[in-house]
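Q: Here you go, sequence then predicted model.
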Amino acid sequence: MKRPPSFGQGGDPDRPVVPPTEGGSAGDDASQFQPFPAETVDHLRAMAEVMITAGYETECIQVFLVARRNALDATMQSLGYEKASIDDVVKMSWEGLESEIGTWIKAFRHILNAGLSAEHDLCVRLFVGRNAGLGRDIFADLARCAMLQMFNFTEAVAMTKRAAEKLFKVLDMYEAIRDGAPVVDGLISTNKAEGGENSSGAEALADLKSELASVRSRLGESAAAIFCDLESSIRADAGKQPVPGGAVHPLTRYLMNYLKYACEYKNTLEQVFREFHRPDAVDSPGHEGESNPFAAQLMEVMELLHGNLEAKSKLYKDLALSSIFLMNNGRYMLQKIRGSPEINAVVGEAWARKRSTDLRQYHKNYQRETWGRVLNVLRDDGGITSELRVSITAVVVPAYRSFLGRFAQHFTAGRQTEKYIKLSADDLEGIIEELFEGSAGSMSRRRN
């Protein structure tokens, strides 16, 4: 599954992308197709000709269509796909629906690329001569019914509540529908080449093409809306408590990984956004002269995230910690961009350079709020050191003079005084004067 964890859920948001496992390509499905045995086809052809000649054409068509629809249903069931009503799909949990979407994609590709080819081959071999036109119409109706049954599922998925984690599965379905368009065009061309241009079969195939375009449009609109909803998710994540220690915010981790995965669908999302271009969208930075609404929308999300983090940094009372928060989150964003060629190609080097400049400014702010104070104390201009000497002398020396005045009378003048009173008030004042010089004399006095 190509998807990150959903908003507000646990799990490791830095986990690697797991490769898709939907199965083989269209060519692989087609290569596994085995024609119906000749004896079986000959027997069925003889039965059909007898029924049609006897005036039971309608009954022949109905029986054949029911049998082939049942066969296609059995094929889908063997691939794990079970028909479900729109109500059932809408009520499914996302975990269940996600699995169903994977099964639907596998079944859809198989039926479109292999199943319908087999049915067309059977109709061409079974209805020949004057009945050839009847065979073309039967196949066209069968193809339309089979595909409409599968389109009901996509309509239901498009009707479910939008959520960020659904984007990648919706895009997988969109790609399957998009890649199926040339197959339908091929069926129409074949029908026309076989002389069925104005038949009921041509109408059925035209309806199928129209339904295919409609379903693709619904899925494209849903994908574009889900991606645009990221803006609302960011604005709603106000947060009242700062992340402890100025660490990378969970929103930053989630969004950067989400955008990284989204850019793996870069070509598809560019196609989706060009088809459903918002009128107020603008060209993205770094793509001058080229309209790229997906890149513009992604850049809008990135700018909103940047603004959100700036606002969250103000939750810290400690300005230094605020700068650390911005540095950690900014560095994480740059690492994700430069570590992913897909997202780096969309964002562009200009944006990365701008964020690098921001990081340097955050670093300067942190340095100013923390180590700048230390550097001011250690600088050699003497301004602060003179101030410290005066303030300490004004407090300590008068107190020492008072102390000597109170206790000097208890000592006998002469040797006893010298024994217990080592420093006079003038000596103490001299020591304080030398305290911040680091001279040998002051250090010697302190040791004594």
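A: Great, that's in hand.
Q: contacts and neighbour counts: CA atoms only from here.
A: Noted.
Q: Return the longest helix in the protein, judged by number of residues.
A: Looking across the chain with DSSP state H, the single longest helix is helix 200-236.
Q: Next SSE downstream of it?
A: Downstream of helix 200-236, the next assigned helix or strand under DSSP states H and E is helix 250-263.
Q: by contact count, what packs against that next one?
A: Here helix 250-263 touches helix 319-338, helix 341-347, going by 3 or more CA pairs under 8 Å, 6 or more residues apart in numbering; DSSP states H and E.
Q: Distance to Tyr420 added to those, as JSON lines?
A: Shown next, in JSON lines, are the helices and strands packed on helix 250-263 (distance: least, CA to CA, whole Å):
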{"stretch": "helix 319-338", "distance to Tyr420": "50"}
{"stretch": "helix 341-347", "distance to Tyr420": "78"}
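Q: out of these, nearest to Ser85?
A: helix 341-347 (38.0 Å; CA to CA).
Q: which other helices and strands contact the longest helix of the chain?
A: Helix 200-236 sits against helix 132-159, helix 167-193, helix 266-275, helix 293-313, with contacts defined as 3+ CA pairs under 8 Å, 6+ apart.
Q: Would you pull up how far stretch 346-362 lies from the middle of the chain?
A: Relative to the chain's own centre, stretch 346-362 is displaced by 20 Å; criterion: CA atoms, centre = their mean, to the nearest Å.
Q: What residues of that stretch count as buried?
A: Using 16 or more other CA atoms under 10 Å as the test for burial, stretch 346-362 gives Val346, Val347, Gly348, Trp351, Ala352, Arg355, Ser356, Leu359, Tyr362.
Q: So what touches it?
A: Outside stretch 346-362, the residues within contact range by CA atoms under 8 Å, 6 or more residues apart in numbering are 263, 285-286, 295, 298-299, 323-324, 326-327, 330-331, 334, 337.
Q: let's bring in a second one:
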Amino acid sequence: MPRKGMRSCLYPSSKTSSYSISHHPSSPRSVPMTPRHTFSESTMEENVQIAQSIITKWDRDTSSYAKVTSLFLENRKEAKDFLKSVKDLQRAMHFYVSDNPNSEKLVRAQNLMQIAMKRLEKEFYQILSTNRDHLDPESVSGRSSHLSARSSTSDYEDDVEFEEEIQIANDSISEVEQASTLAMSDLKSIADCMISSGYGKECVKIYKIIRKSIVDEGLYRLGVERLSSSQIHKMDWEVLELKIKNWLNAARIAMKTLFSGERILCDHVFSASDSIRESCFSEISKEGAIHLFEFAEYVAKSKKSPVKMSRILDIYDTISNLWPEIESVFSLESTSVVRSQALSSLTKLGDAVRTMLSDFQSSIQKDSSKSLVSGGGIHPLTRYVMNYISLLADYSGIISDIVGEWSMPEQSPLPESYFESPNFDDSMTSTISVRLAWLILVLLCKLDGKADLYKDVSLSYLFLANNLQYVVAKVRTSNLRFLIGEDWILKHDAKVKQYASNYERMGWSKVFSSLPENPTAVISSEAVKDCLKRFNSAFEQVYRKQTSWVVTDEKLRDEIRVSISKKLEPAYRTFYDKCRVTLRGDKNIEVFVRFTPEDLGNHLSDMFYGTGVSGSLSSSHSSSSRSRGSRSV
């Protein structure tokens, strides 16, 4: 620093100079020296001489040894003495200013101070540069508890405390941690010394350049890219999803280690000055942190799509969980813009979630597809909606925070019969639970409409049974179970059974009615033949038609088969045995008695796979055996 600058630091106003000159004339004979004055002056001269000996030893311009050697690395005791000599030199300069601002002694002390500051500037740079690995933010944030809590004033002249701090570091932490702790201690001592000597700007400039490069490099290694909103908007979802996954990990590491470690280091090194500490951390970290959280806002503003819901909720959850760290690390006024950016991102993400939820409900209600699912199987809308609602259930806590009071429509488009679901107790169930149950009801209403598209009433009931069974299974095997509850599951399980019973009644009534009400009653052979004709025709018709139908859930499929079998096989077996007796001796008995009771069971076991059947049923027993064998392979 120029001499003029140094002088302005040492005596801030011209009044100080004039006061010193008028009370301390340059002629020593005008005012005789007091013993005390002589003692003070001699003490100051001794301080300057001691300072000169150690400072000139480490003068880079006059010593080849000093050029290639680090003071703090070579001799820590001498480094401590160097700092103490600077402190003593500073005291001497203040004395000379008050005694005689124009004295050669002050000029000499100023020159020494400049040499000392150049040396400390070099040492500060060397410690920062050579300890990049030891001072990485992750390491610093992980061992902040080992740092000594020093006051804002420098205490490097206290031999006992200085040595105790080093000893504590040596005893309690590893070799790598020792290097980090000692480097931080040295940086703090140098910063304290330079700031108190009026050379804070030089110290801060070095610190900002080196530490900002470390933060920027850390973000780069974490994969944090500086993408614009338009770039994200044009990005394919597969690419953007990968970047979001990387961002989720990067944001957690950046906040918990990179930025928090940098804040700890900055606060420690510049504890002597609040303004410098704030300025340094802000300049080093603010830009990178803003870019980090801007990404989240840009994603929220990109094209809304249901497939993006889980990732947007992940981003929202990550920022919400990191908010305590964001608030703590970026608590300074100069870094409030980072907090504002994080909050803005949360707001935009919340807006995006609300929009997608609204669009999702509308898409269910507006679905007008007339396409029929072959065999009455699971409708694509059922799979899509239930997978989506299951996803929402996984994020129920986050969604509750976002949507708040997610109110139900005042006028429902659903018929009154749909409100047979359990009444949710507001004191026990969250708003999100009620809302998710509502969305399922909207779906079930749509499925009712799609069931009406089937010309066969029994198939429409099978379609409803299949789809409701899928809905119930999805609720039972996901977090929806805990949100909607067992009561809902039990009631809708009963509804599935009701649909299956309606299917059975409508689909098999002709078969059941073709058999006599009392199979053991005495009837003529002609009546037996007529009854067999009706049964054969009805069973063949049902079998041929319904083998192309499907029941996707294995448990439901078995329950329907067992139910039909229990009603059909015992009655038919009794009638079959009677027919064999009644038509005994008839040459055409096999024309009328086409199915054995075992054949019925075999045919039933082939149904509800959606495979269909072709050709005659006369060899049904062997064909059904082959089909069962092929499925078991």
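A: Nice, thanks for sending it over. Only a predicted model underlies this, so the values are computations on that prediction, with no experimental measurement involved.
Q: one step back: and the helices and strands packed on helix 250-263 of structure 1: which comes nearest Gly383 of structure 1?
A: Closest approach to Gly383 of structure 1 among those (CA to CA): helix 319-338, 25.9 Å.
Q: Would you check the span in structure 2 matched by the closest one?
A: Mapped onto structure 2 using TM-score structural alignment, helix 319-338 of structure 1 spans residues 457-476.
Q: The matching stretch vs structure 1, average distance?
A: Superposing on structure 1 and averaging over aligned pairs (mean CA distance after the TM-score superposition for structure 1), stretch 457-476 of structure 2 comes out at 1.4 Å.
Q: now the strand or helix carrying Ile115 of structure 2, how far from the chain's geometric center?
A: In this structure, Ile115 of structure 2 sits in helix 104-130 according to DSSP H and E. Averaging C-alpha positions (CA atoms, centre = their mean) puts helix 104-130 of structure 2 48 Å from its chain's average.
Q: Quick check: what element follows that helix along the chain?
A: As assigned by DSSP H and E, the chain's next helix or strand after helix 104-130 of structure 2 is helix 137-142.
Q: quick one: the helix or strand following that following helix aligns where in structure 1?
A: Remark: after helix 137-142 of structure 2, the chain's next helix or strand is helix 159-172, criterion DSSP H and E. The aligned range for helix 159-172 of structure 2 in structure 1 is empty, by TM-score structural alignment.
Q: Sort out which residues of helix 159-172 of structure 2 are buried, please.
A: By 16+ other CA under 10 Å, the buried positions in helix 159-172 of structure 2 come out as Glu165, Ala169, Asn170.
Q: Distance to Ser53 of structure 2 added to those, as CSV?
A: Listed next are the buried residues of helix 159-172 of structure 2 as CSV, based on distance: CA to CA, whole Å:
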residue, distance to Ser53 of structure 2
Glu165, 27
Ala169, 31
Asn170, 31
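Q: which one of these is nearest Leu372 of structure 2?
A: Comparing those against Leu372 of structure 2 with CA to CA places Ala169 closest, at 75.2 Å.
Q: Was I right to think that closest one contacts Gln178?
A: Yes - counting by CA atoms under 8 Å, Ala169 of structure 2 does reach Gln178; the two are 5.8 Å apart.
Q: After the one helix or strand Val396 of structure 1 maps to, heading C-terminal, what element do we hit next?
A: Per DSSP H and E: Val396 of structure 1 is located in helix 383-407. Later in the chain than helix 383-407 of structure 1, the nearest helix or strand by DSSP H and E is helix 415-420.
Q: Give the aligned equivalent of Ile364 of structure 2 in structure 1.
A: Alignment note: Ile364 of structure 2 maps to Ile234 in structure 1; criterion TM-score structural alignment.
Q: who's in contact with its match?
A: Residues near Ile234 of structure 1 by CA under 8 Å, 6+ apart: Leu251, Leu304, Leu305, Asn308.
Q: May I see those organised as CSV, with distance to His120 of structure 1 added?
A: As requested, the contacts of Ile234 of structure 1 are exported to CSV (distance: CA to CA, whole Å):
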residue, distance to His120 of structure 1
Leu251, 52
Leu304, 53
Leu305, 53
Asn308, 57
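Q: tell me which of those residues is nearest to Gly115 of structure 1?
A: Among the contacts of Ile234 of structure 1, Leu251 lies closest to Gly115 of structure 1 (CA to CA), at 45.2 Å.
Q: And that closest one? What does it align with in structure 2?
A: In structure 2, Leu251 of structure 1 lands on Leu381 (TM-score structural alignment).
Q: Give me the neighbour count for its match.
A: 17 (other CA atoms under 10 Å).
Q: for Tyr420 of structure 1, same thing?
A: For Tyr420 of structure 1, the count of nearby residues is 10 (other CA under 10 Å).
Q: how much space between it and Lys209 of structure 1?
A: To Lys209 of structure 1, Tyr420 of structure 1 is 110 Å away according to CA to CA, to the nearest Å.
Q: and if you look at Met327 of structure 1?
A: Met327 of structure 1 is 53 Å from Lys209 of structure 1, by CA to CA.
Q: Mind checking which of these two has more residues around it?
A: With neighbours defined as other CA under 10 Å, Met327 of structure 1 and Lys209 compare such that Met327 has more, 23 against 20.
Q: In this structure that one contacts Tyr366, no?
A: No - here Met327 of structure 1 lies out of contact with Tyr366, judged by CA under 8 Å, at a distance of 9.2 Å.
Q: can you tell me which residues contact Asp229 of structure 1?
A: By CA under 8 Å, 6+ apart, the contact set of Asp229 of structure 1 is Ala164.
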